[in-house]
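A.B. asks: Fold the following for me, if possible:
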Amino acid sequence: MKGDLQYFMNVGIVHFMAFPETIAGDGPIVETVKKIATDDFFSSIEITRINDQNQRQIVTQMLDSAGFKRGFGAQPILLSHRADLNSFDQEKRQQAISLIKNAIDQAYEVKAEKLGLLSGPKPETNEEKALELLSDSLKEICRYAKSKGDLVISLETFDDDTDKKCLIGPNRLAVEVAKEVRKVDPTFGLMLDLSHLPMQRESSRDALYTARDYINHAHIGNCYINNPSDPAYGDQHPRFGYPGSECDTEELTEYLKILLEIGYIEEGSDNVVAFEVKPVGNESSEVIIAQSKRTLVRAWNRL
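C.D. replies: As a prediction, the model looks like this:
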């Protein structure tokens, strides 16, 4: 592929996965964000809650100085509270909505342009009702976000029977929800992640073409689904090429190829393609980030 990959996409990284010690909103957040902000390979970052207001201000100013695009990941907030945006229990569903509204407030505080979230668990019965409730929750969330500014909401698709066991789930169902939510908020879209596709039993071509009209964010990463006793099993986002895993240079090349075909990335594009990678065991975050960058360059050069 001719051309600088950074001219075709906005290369980002999910900070709280690369540095998992920060995922609960504490820890060395300022120091680790600085490592990314000073790396000229990146121009975008996804952060999550930062519990200390002073740290939030420092991070915001740092990312302003770096000229970074930024997203806010609300997925860890929902998961840590076992919150369910499609719960049949109205009180539990409202609790989940309230968590996201609080996340939206913080997303505006750190000047995020986009907020990512996920559906609740896949129910044993009455999937159609769960989809309706999820759409209703997302409409309320979008109305709240737009009442405060231009924050874009992005629903990430996950596995439905391996690890997170989410309602969304299959990308065809995600498109159904997106069609409905866009009646309220035309900017609402879907976030697809290369690392989730093997667990969703979908190829890059099938998933990306199914969701092509609704994709507003893309993640790249890997998963391991061979042995449940392995520490990388499930939705743990190990490095590319982790032994026995599903995604390496070849799979990333195919994913990028389809992103080009559907026009998500192209010359002059500012659309984000973000690493979601996490150290396994005693692996170093910095080493995993460097390995991810090398893998992306190799994949790009194969196009």
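
A.B. asks: can we go C-alpha only for contacts and neighbour counts from here?
C.D. replies: Noted.

A.B. asks: For the protein, just list every one of the helices.
C.D. replies: Under the criterion DSSP state H, helices of the chain are mapped to 5-8, 15-18, 29-37, 53-66, 75-80, 90-109, 127-148, 171-181, 197-200, 204-210, 249-261, 285-302.

A.B. asks: Run through who's touching the third one.
C.D. replies: Yep, that's helix 29-37 we're talking about. Defining contact as C-alpha atoms under 8 Å, 6 or more residues apart in numbering, one finds that helix 29-37 is touched by 15, 19, 22, 42-43, 45, 50, 55, 58-59, 62-63, 66, 68.

A.B. asks: buried sites along that helix?
C.D. replies: Within helix 29-37, the residues that count as buried by 16 or more other C-alpha atoms under 10 Å are Ile29, Val30, Thr32, Val33, Ile36, Ala37.

A.B. asks: And for the last one?
C.D. replies: Neighbour counts over helix 285-302 (16+ other C-alpha under 10 Å) mark Ser285, Ile288, Ile289, Ser292, Lys293, Thr295, Leu296, Ala299, Trp300 as buried.

A.B. asks: Could you also give me the structure for this next sequence, so I can compare it with the first?
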Amino acid sequence: MVSIEKYFAFGISVGLLYPEAHTSALRHLSAFTKTAQLNGFETLETTLSDDASVRKAEIAIAREEGKIINYNFPVDFQLDGPFDPGSSDAKIRANALDLAFRHLEYAAEAGSKVIGMTSGIDHGQEERPATMSYFTEYMIALAREAKKVGINLAVEPVERGRFKNLLLGPTDEVCSFVTKMHSLGHENVSVLFDTAHMPLMQEDPITSVRLAHQAGIGHIHIGNAIVGNPANPLYGHTHAPIGIAEGEYDYLEVSAFFAELVKLGYLDINPVAQSARKCVSLEMARYPGLSATLSAQVAYEKVQQAWNRVVEG
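C.D. replies: Below is the predicted model:
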């Protein structure tokens, strides 16, 4: 069986594997430490703490373990609250930008090259043009600062009006937004493509990833979703693990997605230089009844099996 690390840098989410990480700085440190020690995963999808001592400790751990931090903006920006980047209230928009700048600083401190992020909440069709205008202003300011530290801002399509309610939104609208940002001179804005969000948005992953590739993919998340059974505890936007019963993705579906990434030229079936590898990360919760470590191991094996089918045919 082929070694996936010869083809792409493989990552995993700290906060989804250890949901308690979000409850305190010390719990985050514990979760980060355990995730950094997992074999087979080179990159860690995470935000970092406002606690400077914890943040510095986590960055040191990542470097000691040979891991790269792919920074994730916190969920605060997705809520109808004090950090909404598309709010009609100028003070709230200023708060959002201040918080974004703070996390950009943390990402730069960690040596991250990409920040995974979303738009803010959708305020309804009537308000959408104004909301988009405010969000665009926010992104322009953020992209300017991110460029100074060599960071790409990868915007993730997320459901609007189903499970979640974010401004962006359908993949085609995210792609149009990214293309607009490029036209304004902000080439460091891209699409973060997450397989889990496709069934949640009732989109076909192959069709949507082709659109994303045309606009520019900055990062890939591999995830799963359960959309057919509301009684399932993992129904909806829960980051269900790969291959779970009633889910949309097992290794065969992931393999078909990988095959499309190869066709598009995002991935290569020939081993590539370490510095030229793209990153693919798991965004998934634990398997029911399994520990975080075993869940990561099972998911790793499924992704390896999926990639092996592409390489060996």
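
A.B. asks: Distance-wise, check the residue nearest the centre of structure 2 relative to Val191 of structure 2.
C.D. replies: Nearest to the mean C-alpha position of structure 2, by C-alpha atoms, centre = their mean, lies Gly116 at 4.9 Å. With distances taken as C-alpha to C-alpha, to the nearest Å, Gly116 of structure 2 is found 9 Å from Val191 of structure 2.

A.B. asks: Residues that sit against both of these two, list them.
C.D. replies: In contact with both Gly116 of structure 2 and Val191: Ala154, Val155, Glu156, His219, using C-alpha under 8 Å, 6+ apart.

A.B. asks: and the last one, how many neighbours?
C.D. replies: Residues within reach of His219 of structure 2, counting by other C-alpha atoms under 10 Å, total 23.

A.B. asks: residue in structure 1 matching it?
C.D. replies: Under the alignment (TM-score structural alignment), His219 of structure 2 maps onto His217 of structure 1.

A.B. asks: What of Pro199 of structure 2?
C.D. replies: By TM-score structural alignment, Pro199 of structure 2 lines up with Pro198 in structure 1.

A.B. asks: cool, and Glu248 of structure 2?
C.D. replies: Correspondence of Glu248 of structure 2 to structure 1, assessed by TM-score structural alignment: Glu246.

A.B. asks: any idea how far the closest residue to Val189 of structure 2 other than its chain neighbours is from Met181 of structure 2?
C.D. replies: Sequence neighbours aside, Leu153 is the residue nearest to Val189 of structure 2 in space, at 4.7 Å (criterion: C-alpha to C-alpha, 6 or more residues apart in numbering). Using C-alpha to C-alpha, we find Leu153 of structure 2 at a distance of 11 Å from Met181 of structure 2.

A.B. asks: who's more crowded, the two?
C.D. replies: Leu153 (30 against 19).

A.B. asks: OK, contacts around the more buried one?
C.D. replies: Leu153 of structure 2 touches Val114, Ile115, Gly116, Met117, Ala143, Ala146, Asn188, Val189, Ser190, Gly218, counting by C-alpha under 8 Å, 6+ apart.

A.B. asks: Redo those as CSV? Include distance to Asn72 of structure 2.
C.D. replies: CSV is the format used below for the contacts of Leu153 of structure 2 (distance: C-alpha to C-alpha, whole Å):
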residue, distance to Asn72 of structure 2
Val114, 9
Ile115, 6
Gly116, 5
Met117, 6
Ala143, 15
Ala146, 14
Asn188, 16
Val189, 14
Ser190, 14
Gly218, 13
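
A.B. asks: Strands of the stretch 151-300 of structure 2, start to end?
C.D. replies: 152-155, 160-162, 164-165, 189-194, 217-222, 224-226, 236-240, 278-282 (DSSP state E, counting those that start in this stretch).

A.B. asks: angle of the fifth one against strand 278-282?
C.D. replies: Orientation note: strand 217-222 of structure 2 sits at an angle of 30 degrees relative to strand 278-282 (axes from the mean of the first three to the mean of the last three C-alpha atoms, to 10 degrees).

A.B. asks: One more: the fourth one?
C.D. replies: Between the axes of strand 189-194 of structure 2 and strand 278-282, defined by the same axes, to 10 degrees, the angle is 40 degrees.
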